[in-house]
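Student: dropping a prediction and its sequence here:
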Amino acid sequence: MSDPFDDFEDLKTALRAATPTPDVTRKAENIALAENNFARRQESAEQARFTSDRPKKGLFRGVFSMFKAISTRQALTASTALVAIGLFVYLPALQKGPEGLVNLPPEPIAVTEATTEVDSIVGVLGSDGRARMQASGEAEEANVAPLEAPVMAELADMAAPLGQLSGAAPSPSVMARPAATAKLEQRSLIPPLQGYADDSQMRVEPDTEAYPDAEPNPLKITTEEPVSTFSIDVDTASYAILRSSLNAGRLPTADQVRIEEMVNYFPYDYAAPLDNAPFSTRATVIATPWNPETRLVHIALQGEKPALDTRPPLNLVFLIDTSGSMDAPNKLPLLKQSFQLMLAQLRPEDKVAIVTYAGSAGQVLDPTPASDRATIMAALDKLDAGGSTAGQAGLQQAYATAESMSDDGDISRIILATDGDFNVGIYDPDELKDFIAKKRETGTYLSVLGFGRGNLDDATMQALAQTGNGQAAYIDTLSEAQKTLVDQLSGALFPIANDVKIQVEFNPAQIAEYRLIGYETRALKREDFNNDRIDAGEIGAGHAVTAIYEVTPVGSPAQLSDPLRYQPAEVTATSEEYGFLRLRYKRPGEDTSALIETPILPGGEATPDMQFASAIAGFGQLLQNSPYLGGWSYTQAIDLANGAKGDDAFGYRAQAVQLMRLADSLSQ
């Protein structure tokens, strides 16, 4: 057997013998051909020559020959320089605004370390992300900066004279900063959009919402002012508005919070009225959740629930805002869906008419039987948003239509649906309220439904509804429309008592101080209570109304006011009563009020309804940053409400707890 190494040597010998001897001439020709092809690829037809050897062929031929003689590296360098010069010369001209003024970005601040911008986003990346980003930046800086710095410095030197002419020369520190830092600072190098002097012209204008400007009720000293008088309120708009704000991720402003509307948003199982009275009345003294040294006086009214199958015919006029501001999904489209839900609750003998206002008032639908739902829905579907708002003209048309529909014994109601924007018409609020008040005397009441956010004029809506003997509600979802226009339709449209006023006289022998929680926009003078000409709120069929006072018993360490030097130190105790409750109301169609009186006695026991109402009152005060809550927190409000949800058939109370939790998170 042969040695494999011998075979390998034989193979190498054979390969050397088979390899031809190099042809020197052929090799030289191939090299020359390669050099020629390389030169042609580099756009140079001949080898570079010294300038002194350049042939004299005239100006244009000389320039042409010069470009032919320039190498690729030199061409790139010259091109880069020309581009840089062009940018510094022409960028200021391109940045001129619409009026010919030069709007240059401010000179960026020199930054020497990439950690400045890293710190601004560490909340998103976390500490691990910071480390990774810094490491990445340092690596990039180490790799790129040595190559970039000489070029950038050269460009800065070239641009300096031009910068003096244009006023836009960047600082050398910016031109020479590392690549990693430049990337992190790129936001400061972006100029404003062409046509805008600065970013203020690109900002979205703030909303134009308006709310009643009413400070929370102050603490009253009983010996100085023992009587408190106010009108009841069954509106619920404030709760729906603040819910909309919280669900949008922002806390409501203090003027959006009306605590009485928050408390009265929820149904309560109060005792039913007796002896054919329109409503029951009860005053209970219970513990204060946020202050063990004070007490709450909980006043509850429960309206009767008459049989609706025997009610008189109902005439409804939908007064719908179709101005351009209503062109949003949560405005006119939601309005149409809401009214569709309501139509299903009407009886065949009821009638519906539709009036719109947008630039000029228009009769969209003549009085039509509620049984003809197809015609009514077709009229609603045709409504489009567009134009300015002529609210007063629309009101005049709506009242005229309601008067034409009325027969003896009928109930006539106008439901104004709007985002609250009244741009044209009667600008004087007092004149507008006078117009509505005169129409109220004819028996036609006005309720207001608010839709959408951004330009919601809640203050005007409240004023119109109060003057029109109606209700104000805010519809932000179809579920809210179901609650307002279906579940509580009877209470909204069929009043059982008008001009309902409450007056409480506190006993100075037992109560040192008191304050009414809410009802700031419903305050009345003491003498207004017995004046039947003074307008007040209405109670609808089945409505529950709650009012809450916080009172400080005499001798309590919670008393905030010092005794007067020149007044009697003590008031002789003639009764253990905390106070005396008086209530006046008128039956619908009557001009003379009736009086209900009941004492306020200590020692009551809080029911789950009372506890939940107290939790909501505390929630409202937390949103207002009330100074009377001490260290009481959202957590305690949540615990109190959770323990008092009771039979929450529709989930309203559970929803309130979720809103409390959301407000707690947003307030951190």
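Tutor: Sure thing, it's come through. Keep in mind the model is a prediction, meaning the values are calculated, not measured.
Student: please make it C-alpha for all contacts and neighbour counts, starting now.
Tutor: Will do.
Student: give me the distance between the host helix or strand of Arg16 and the centre of its chain.
Tutor: Here Arg16, judged by DSSP states H and E, is contained in helix 4-18. How far helix 4-18 lies from its chain's middle: 90 Å, per Cα atoms, centre = their mean, to the nearest Å.
Student: below is an additional structure, to be compared with the one above:
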Amino acid sequence: MHLPCSAGPRPGRILTAALLALALAACTAPQTRDTPAGDVAAAPAPVPAGPVPAPAVPTPPVPVATPSPAEARIAAERRLARARQGTAPGQVAAPVPRPLPPRVQDLPYSHVITQGAAPHPVRRVATDPVSTFSVDVDTGSYTSVRGLLQRGLAVPREAVRVEEMLNYFSYDYPRPAAGAADPFSVHAELVPSPWNPHNHLLKIGIQAADPAKDTLPPANLVFLVDVSGSMAVPQALPVVQQSLLAFVDELREQDRVSIVTYSATTRVLLASVPGDRKELIREAIRSLHASGSTAGGAGLRLAYQQARRSYIPGGINRILLATDGDFNVGVTGIDQLKQIVAAERKSGIGLSTLGVGLVRYNDALMEQIADAGDGKYSFLDSVAEGRKVLVQEFTSTLATVASDVKLQLEFNPAVVKEYRLIGYDNRQLAREDFNNDRVDAGDVGAGHRVTALYELTLQGRPGLLDEERYPANRPAAASGDTRAGELGWLKIRYKRPGEARSRLLEQAVANAPKPLAEAGADVRFAAAVAAYGQLLQGSPYLGDFGWPQVLELARSGLGADPYGQRREFLTLVQRAARRAPRELPEG
């Protein structure tokens, strides 16, 4: 059937035909094949699928609409990011539609995958005197929530892990003495609770030894970088690249570095080279380009294969996985991925995760596989955070001074009536697991600080639990040697790197409360951070203690603050308060 047409072609139809031709060409272009890990010494940069005007300059793919509004918004953000990159002189880029996307802060949080755990309940010492948990040095929850608040987004309760917020900050804990038998020192402080006049806060701090960088053993590092399409936004792959480039400056001659990438396929982009080949490593990092789906499980296996080939006996052998966690090809389940990582951990290869992303990232996956790999989960919401994790904390990111670290605190029933552990909700261990060396727990890196807070009700104070009606159900009063000078007995189990049997550190916790105003700035600031996290979780234990009180308490605990991290926390409190029904007063 012949359709009537105008005398000349319409410009709109020419543009439409051109776009259709490009889309068909992109669909039919051959995919880059997998490169066997052992055949490449320094593989070339990944070649993006789709037509290109010249071999060196990839053409942005024509966006494909999806049924999901959130997906459409993310695609619009990627188009803008690619369009801003421009083209080389004398080259013409394919036309890319550039509709104005909605404001980023209007995007929903529903594409961030989290996995929360129920907060610890109040426990009565007379019937449940022992608290046992695995330590945690992750900080990803703090920076992930920070990024959301800075973009004006809602923070779901499941994204808040109070211990990761506490452990983000530095505290002035005493370091272990040179030549000490144990690789860390222990500090305890007891003060009145800021939010409950009847209760106290017990802060326990662990400070690991921090050897100089030059004294660390040689490191065999594999950068495993997600280069799938979801990493194309400015808050993902570009942040990873700039962070890794800064990290390269810290590498030593005795270190070795490999780079493995994954998207729809996997490849060894750079086989193991010495740490002093800095320009070669930088060139490989700069060549990274995001496109395609996400075969994260296959990427993990290839990275471990590369790590085994360059394994350094007695050295640091670790994979640094940089990803938004959006695995969608092959092995994608958290439990399956954890099994892969846990099995490889037993061979001496650890794994740490560097999370990135704008509004789509898998927080639960990145936290849990780092735990399975005896590593740390950090979320890089900016290049500055990348420098903090990979440059300022170089030794703690790489070197482990104690593994499978477990903490157990037995409270004295003559002194403590009730207790509640704040945070570490998914780190609880059974009492019998403390002495079982086959039960995995968290690792502590060089220079790491671990902080835990308990809220306590001392004897003679009104508690949060009702008294039993029947006398036979009431706990018996303590008698005999009450050891009133002890609040409790603290035990820490840990293994030295490479050891199979744990060691035990134990000491009494003194019953020596001091007024909050006379306590150190660190304990006041830690209490403010704990209150901040609990308010974000909607905790029922804070009473009328709200955002204005958190802000005032944090200001009283600023201390020296050499990097400005505590002052930045004040702005986050203010941002969180603006989303609450009652805002902070002016000033």
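Tutor: Cool, the structure landed. Computed from a prediction, not measured in an experiment: that's the story for all the values here.
Student: TM-score of the superposition?
Tutor: The TM-score (TM-score structural alignment, normalised by the length of structure 2) is 0.78; 474 aligned residues with a Cα RMSD of 2.2 Å.
Student: quick one on the thing from earlier: where in structure 2 does the helix holding Arg16 of structure 1 fall?
Tutor: Helix 4-18 of structure 1 corresponds to no residue of structure 2 when matched by TM-score structural alignment.
Student: identify each buried residue in whichever helix or strand comes after that helix, please.
Tutor: Next helix or strand after helix 4-18 of structure 1 toward the C-terminus (DSSP H and E): helix 24-41. Buried positions in helix 24-41 of structure 1, judged by neighbour count with 16 or more other Cα atoms under 10 Å: Asn36, Ala39.
Student: for the residue most central in space within structure 2, what are its contacts?
Tutor: The centre of structure 2 sits closest to Gly140, judged by Cα atoms, centre = their mean, with a distance of 2.5 Å. Going by Cα atoms under 8 Å, 6 or more residues apart in numbering, Gly140 of structure 2 touches Glu164, Gly355, Glu367, Tyr377, Ser378, Phe379, Leu380.
Student: map it onto structure 1.
Tutor: In structure 1, Gly140 of structure 2 lands on Ala237 (TM-score structural alignment).
Student: and Gly559 of structure 2, by the same measure?
Tutor: Aligned partner of Gly559 of structure 2 by TM-score structural alignment: Gly646.
Student: what sits closest to its match if chain neighbours are left out?
Tutor: With sequence-adjacent residues excluded and distances taken as Cα to Cα, 6 or more residues apart in numbering, Gly646 of structure 1 is closest to Pro608, at 6.7 Å.
Student: and the one you found, what does it touch?
Tutor: Here Pro608 of structure 1 is in contact with Gly643, Ala644, Lys645, Gly646 (criterion: Cα under 8 Å, 6+ apart).
Student: neighbours of the third one, how many?
Tutor: In this case it means Lys645 of structure 1. By the measure other Cα atoms under 10 Å, the count of residues near Lys645 of structure 1 is 19.
Student: ends of stretch 440-455 of structure 2, how far apart?
Tutor: This stretch, stretch 440-455 of structure 2, spans 27 Å end to end (Cα to Cα, to the nearest Å).
Student: that should have said stretch 13-31 of structure 1, apologies.
Tutor: 30 Å.
Student: what about the helices in the stretch 251-400 of structure 1?
Tutor: 259-263, 332-343, 373-381, 391-405 (DSSP state H, counting those that start in this stretch).
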